[in-house]
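**Student:** sequence first, then the predicted structure:
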Amino acid sequence: MNYLLLGVNILMLVCGQVLWKVGMSKVDFRISFKGIMNTLFNPYIFSGGIIYVFATVIWLYLLSKEQLSSIYPLQSLCYIVGAFAGVIIFNESLTISKILGLLLLFAGAVLVGMK
């Protein structure tokens, strides 16, 4: 059950990042009070933040049930899911070096996940 929740947590984190990426493409970000407020209250940025709040609640639950040294490295799967989200949603490129890096991340996550 905890690994299912970890999967949900990973998907929520990636969804939050995707929403933030979409939101940032729709705002003219400036380092000023008004610029920061406009960015934070952009519907995509705000929604991504809300998803992160719920993902954090799940993460806190997982920390209370599992070893940090086991579950924290598994969150590197966010990078893999995020990379594929970038390719699928934003038409980003997936180079050989990115693929090799993602495979290494996956292999590391598998090794850490083995108890």
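**Tutor:** Sure thing, it's come through. Residues are numbered from 1 along each chain as shown.

**Student:** switch to C-alpha atoms for all contacts and neighbour counts from now on
**Tutor:** Will do.

**Student:** what ranges do the strands span in this protein?
**Tutor:** In the chain, no strands are defined using DSSP state E.

**Student:** residues near Tyr44, how many?
**Tutor:** 22 (other Cα atoms under 10 Å).

**Student:** ugh, wrong one, I meant Gly113
**Tutor:** By other Cα under 10 Å, neighbour count at Gly113 equals 15.

**Student:** so it makes contact with Tyr72?
**Tutor:** No: look at Gly113 against Tyr72 with Cα atoms under 8 Å: they stay out of range, at 9.9 Å.

**Student:** in addition, the following structure is provided for comparison:
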Amino acid sequence: MKLFLDPFIFSGFISAFLASMCWMAAMTKFELSYAYPFMGLTFVLVFLFGVFFMGESLNIYKLLGLSFIVLGIILASKG
């Protein structure tokens, strides 16, 4: 019970709940084939969070990889 009430773990549960609510809302507004590729944006958001808040390194290979992810999302959402 003590772990459940830990602020970091509790905020994780709240975040997961809010994410599922947003996903259900997106499913009522968009087709799955349009909405699902945007799940790939989590890689971009995690990378940016790591660089700006956690001090992770930024190099050309990571930027190139992120560029491919974003290009894939654009292509998948257009199709």
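**Tutor:** Received it, and whenever you're ready, just let me know what you need. From a predicted model like this one, the values you see are computed outputs, not experimental measurements.

**Student:** what about the counterpart of Ser20 of structure 2 in structure 1, distance to Ser70 of structure 1?
**Tutor:** Counting by TM-score structural alignment, Ser20 of structure 2 lines up with Thr56 in structure 1. Note on Thr56 of structure 1: its distance to Ser70 of structure 1, by Cα to Cα, to the nearest Å, is 17 Å.

**Student:** residue in structure 1 paired with Glu56 of structure 2?
**Tutor:** Using TM-score structural alignment, Glu56 of structure 2 sits opposite Glu92 in structure 1.

**Student:** same question for Gly65 of structure 2.
**Tutor:** In structure 1, Gly65 of structure 2 lands on Gly101 (TM-score structural alignment).

**Student:** nearest residue to Ala109 of structure 1 in space, please, no chain neighbours.
**Tutor:** Excluding the flanking residues, the one nearest Ala109 of structure 1 by Cα to Cα, 6 or more residues apart in numbering is Leu74, at 5.1 Å.
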